[in-house]
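J.: Got a sequence here, can you model it:
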Amino acid sequence: MKTANILVIGGGIIGVSLAYGLAERGEQVTVLDYGKGVNNASRGNFGLVWVQSKGLGMRRYAEWTMEAAQLWQRFSEDLSEKTGIAIDYKKQGGFEVCLGETEWSQRKVVLEQLRTESSTGTYDCHMLDHQAVQDLIPEMRLGEAVFGASFSPHDGHLNPLALLTALMASLKKAGVTHYLDQQVESVSYRNDCFEIKTAGENFSAKKVVLACGLGIKVLAQQVGLEIPIRPQRGQILVTERAKPLLPYPFVTLRQTQEGSFLIGSSHEDVGLDTGTTLSQMRNLAGHAVQIFPELARLQLLRCWGALRILTPDTKPLYVESDTCPGAFVVTSHSGITLAPLHANILSKWILEGVTPEGFEQFHPKRFDA
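T.: Down below sits the predicted model:
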């Protein structure tokens, strides 16, 4: 039987961010990843570090997201220094576009609610009219349907595959043991220790962290936790490369460092189906062309579908089991945005039991009827 102080189940962005933070604190960590490497783990991610709109109805999540965004520059630089891998993180601000006056009015209401809910009565996100947006993006003509947009200076974007590669390279340098293609079948707890069984190996650990997406639900029940999560499919389109035109990311559209435009993303309740559909591809492309008509001249090279992991209110869920202390669940559909906090604050929570202020808001008891 293989042993570890802390065993992280899940090798996606959340799992490796946690393992990175734990290793930085000098802890012996093992990661079990049921996947075929970095391509699968990050293939469905749009690569946004996003603040605006998050946290409506849960002030702590709005604050949590802002705290993460403020740490991202240093987090990016540290990873690049450790690994030599550039993750192309850019923080110039970002837009959520409004097609028509109705969307504009609805968006304004959301921002006012976030402002009202904040502890300071402020929310650093502003409404811009069509011309103000156009002035910031002189290289691309906005479509006539664009009434305006909200703009947050705290939003940014990056290369999600490079991020995951850098995190994994850092884990290797820190001596973290990383097992690929290890599907966990069971987790049991006795004598203050966890036994984790996969198809080919047995592991024991003092603490276990479930960060394995949809796999969390069944494993969490084995450590006394009920975790309500569901999949939601998102489809993304990729264009051919073009010269640099769009310096700012939009929530549904961004230009990569290499020049391709990523266009997304759908929100489909289709179970575990990760396929693509012609109807959604048309919808996504049509919406993008309404924002920037000249995108119609670019060829679409590929598309994909992948699954988001959502709680009922779409906000993060963090909890330690009462009946099996030392078993933790971490899940969020904002794994990239929150990565610096997962590596920093959550690693301290897992190691030392230091509960961050307002953390009870992320407990699954909020879903109890």
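
J.: For the rest of this, base every contact and every neighbour count on C-alpha atoms.
T.: Noted.

J.: Just to check, residue 232 is in contact with residue 265?
T.: No: using Cα atoms under 8 Å as the test, residue 232 is too far from residue 265 to be in contact (11.1 Å).

J.: Distance from the chain centre to the helix or strand harbouring residue 282, please.
T.: Here residue 282, judged by DSSP states H and E, is contained in helix 278-291. Chain-centre distance of helix 278-291: 23 Å, with Cα atoms, centre = their mean, to the nearest Å.

J.: hey, where'd the helices end up in this structure?
T.: In the chain, the helices defined using DSSP state H lie at 13-24, 38-42, 59-83, 101-117, 130-136, 160-173, 216-221, 278-291, 339-341, 347-352.

J.: Let me have the ones you listed in JSON lines, adding mean neighbour count and distance to residue 210 as columns.
T.: Below are the helices of the chain laid out as JSON lines (neighbours: other Cα atoms under 10 Å; distance: least, Cα to Cα, whole Å):
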{"stretch": "helix 13-24", "mean neighbour count": "26", "distance to residue 210": "8"}
{"stretch": "helix 38-42", "mean neighbour count": "17", "distance to residue 210": "16"}
{"stretch": "helix 59-83", "mean neighbour count": "17", "distance to residue 210": "21"}
{"stretch": "helix 101-117", "mean neighbour count": "16", "distance to residue 210": "31"}
{"stretch": "helix 130-136", "mean neighbour count": "15", "distance to residue 210": "42"}
{"stretch": "helix 160-173", "mean neighbour count": "21", "distance to residue 210": "18"}
{"stretch": "helix 216-221", "mean neighbour count": "18", "distance to residue 210": "6"}
{"stretch": "helix 278-291", "mean neighbour count": "16", "distance to residue 210": "33"}
{"stretch": "helix 339-341", "mean neighbour count": "24", "distance to residue 210": "16"}
{"stretch": "helix 347-352", "mean neighbour count": "17", "distance to residue 210": "12"}
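
J.: I'd like the structure of this one too, to check against the first:
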Amino acid sequence: MRSADTIVIGGGLSGSAIALGLVREGAGRVMLFDEQLPTQRLSRGNFGLTWFMCKGASHPIYAQWSRLACQHWPDFAARLEEESGYNIELEWTGGAVHAIGEEEFKVHTESIEGLKAVCAQVGLDYPVKMLDRQELAELIPKIELGPEVSGAMYTPEQGHVNPLKLMAAMRAAFQNKGGTFIGAQTVSAILPKTGGTIILKTNTGDYQCQKLVVAAGHGSTRLLAPLGEKLHIYPQRGQLMVTQRHKRVLSIPMLCVRQTPDGTFVIGLSTEDTALDNRVTTEAMQSQAANAIRLFPMLAKVNWVRAWGAIRVMTPDGAPIYSRIPGNDNITVVALHSAVSLAPLAVNIVAPWIGGTGDHELLPHFKNGRFDV
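T.: Model (predicted):
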């Protein structure tokens, strides 16, 4: 039977970040399992924003957590690139959320004031301001705004990244530091034993460990149910579209449109309740394209070449779950969307907490049990 000090089930963005954080903390032998199901590759459908703006509008703690994550991002990226040898294509150029009409401009303004107050409660700044139409146009002078755009909320302290290279970099850094990555590994059962040892039944045999992290997305529900833990997550489909390459004209990412370093435009802001169906639909593509063209009319002239769907892991309040399993404190579940934005905290804060070498005052607010009412 193969053994490790800690095993992480789930090799997507969240699981890879936790695994990297554990080996950085000197957590002994760490294994990372990736089942590689073709229908649940959420990390391969991520929009790639390193973002705090607008997050947590109805969840103050999540707003604070997201802001803290973006404070970590530049240093996190620099260290990750050094450890992995990957260029994760981070562009720390700021970001904006456009407004259509004066009413939406007013709503954005009020949202900023509320979130500034929320972050100030824990000593965090919230460097977001409203730009009128002229100020926004001057910020992105190479691309024309649609006639209905009234302005945008903007911050210079966020950006975007290549999510595929981010995941590859975290996996590479994890292995460079001595971690063991095992692909095509399906876990069928988690069997806690007296004395704290955990046995995992897999398609390639049994494994044992002293600590276990379950970060398997929607697969986590099946694994935790026999332990008496109901995981409060549900699937939500998002669809993305990408264009042919075009000269760089958009210097900052918008919430629903960004231009990558290779010149392609990516759009995506759909939310659909479709269980685990990750197919694309013409209706969503038409809606997303129309919204993008409303913001930037020139997008009507470029060719859209590919579209794909992915199944998000959502919680009832939108905030992440970082939670130890009652009665099995050496088993931790991690479940969330926004895994790109929150990656620095998974590495720098959540992993040390799991390993027993660190803690943070905000972590208790993200227990799975908060939904047991």
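
J.: Burial check on residue 26 of structure 2, number of neighbours?
T.: Residues within reach of residue 26 of structure 2, counting by other Cα atoms under 10 Å, total 14.

J.: next one: residue 236 of structure 1
T.: Residue 236 of structure 1, neighbours per other Cα under 10 Å, totals 25.

J.: Spatially, what comes nearest to the aligned partner of it in structure 2 if we skip its sequence neighbours?
T.: Under the alignment (TM-score structural alignment), residue 236 of structure 1 pairs with residue 240 of structure 2. Residue nearest to residue 240 of structure 2 in three dimensions, not counting chain neighbours: residue 268, with 4.5 Å by Cα to Cα, 6 or more residues apart in numbering.

J.: count of residues packed around residue 197 of structure 2?
T.: 15.

J.: Residue 111 of structure 1 and residue 34 of structure 1, how far apart?
T.: Note on residue 111 of structure 1: its distance to residue 34 of structure 1, by Cα to Cα, to the nearest Å, is 40 Å.

J.: And residue 15 of structure 1, by the same measure?
T.: Distance from residue 15 of structure 1 to residue 34 of structure 1, by Cα to Cα: 12 Å.

J.: how much space between residue 198 of structure 2 and residue 226 of structure 2?
T.: To residue 226 of structure 2, residue 198 of structure 2 is 14 Å away according to Cα to Cα.

J.: Between those two, which is the more surrounded one?
T.: Taking neighbours as other Cα under 10 Å, residue 198 of structure 2 and residue 226 compare with residue 198 leading, 23 against 12.

J.: Kindly reformat the helices of structure 1 as a markdown table and extend each row with distance to residue 302 of structure 1.
T.: Output for the helices of structure 1, formatted as a markdown table (distance: least, Cα to Cα, whole Å):
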| stretch | distance to residue 302 of structure 1 |
| --- | --- |
| helix 13-24 | 23 |
| helix 38-42 | 15 |
| helix 59-83 | 28 |
| helix 101-117 | 30 |
| helix 130-136 | 29 |
| helix 160-173 | 16 |
| helix 216-221 | 30 |
| helix 278-291 | 10 |
| helix 339-341 | 28 |
| helix 347-352 | 37 |
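
J.: how about those, which one is nearest residue 143 of structure 1?
T.: Shortest distance between residue 143 of structure 1 and those, using Cα to Cα, is found for helix 278-291: 5.0 Å.

J.: Going by neighbour count, which residues of stretch 244-254 of structure 2 are buried?
T.: Buried residues in stretch 244-254 of structure 2, counted by 16 or more other Cα atoms under 10 Å: 245, 250, 251, 252, 253, 254.

J.: Identify all contacting residues around stretch 26-37 of structure 2.
T.: For stretch 26-37 of structure 2, contacts defined as Cα atoms under 8 Å, 6 or more residues apart in numbering pick out 4-12, 15-16, 19, 22-23, 178-187, 355.

J.: Name all residues that make contact with the closest residue to residue 100 of structure 1 other than its chain neighbours.
T.: Sequence neighbours aside, residue 147 is the residue nearest to residue 100 of structure 1 in space, at 5.0 Å (criterion: Cα to Cα, 6+ apart). Applying Cα under 8 Å, 6+ apart, we find residue 147 of structure 1 in contact with 97, 98, 99, 100, 101, 104, 129, 130.

J.: Spit out the contact partners of the counterpart of the fifth one in structure 2.
T.: When the structures are aligned by TM-score structural alignment, the residue of structure 2 matched to residue 101 of structure 1 is residue 102. Contacts of residue 102 of structure 2 were listed using Cα under 8 Å, 6+ apart, and they are residue 150.

J.: thinking again about what came up before, just so I know, which of the helices of structure 1 lies nearest residue 313 of structure 1?
T.: Closest approach to residue 313 of structure 1 among these (Cα to Cα): helix 59-83, 11.5 Å.
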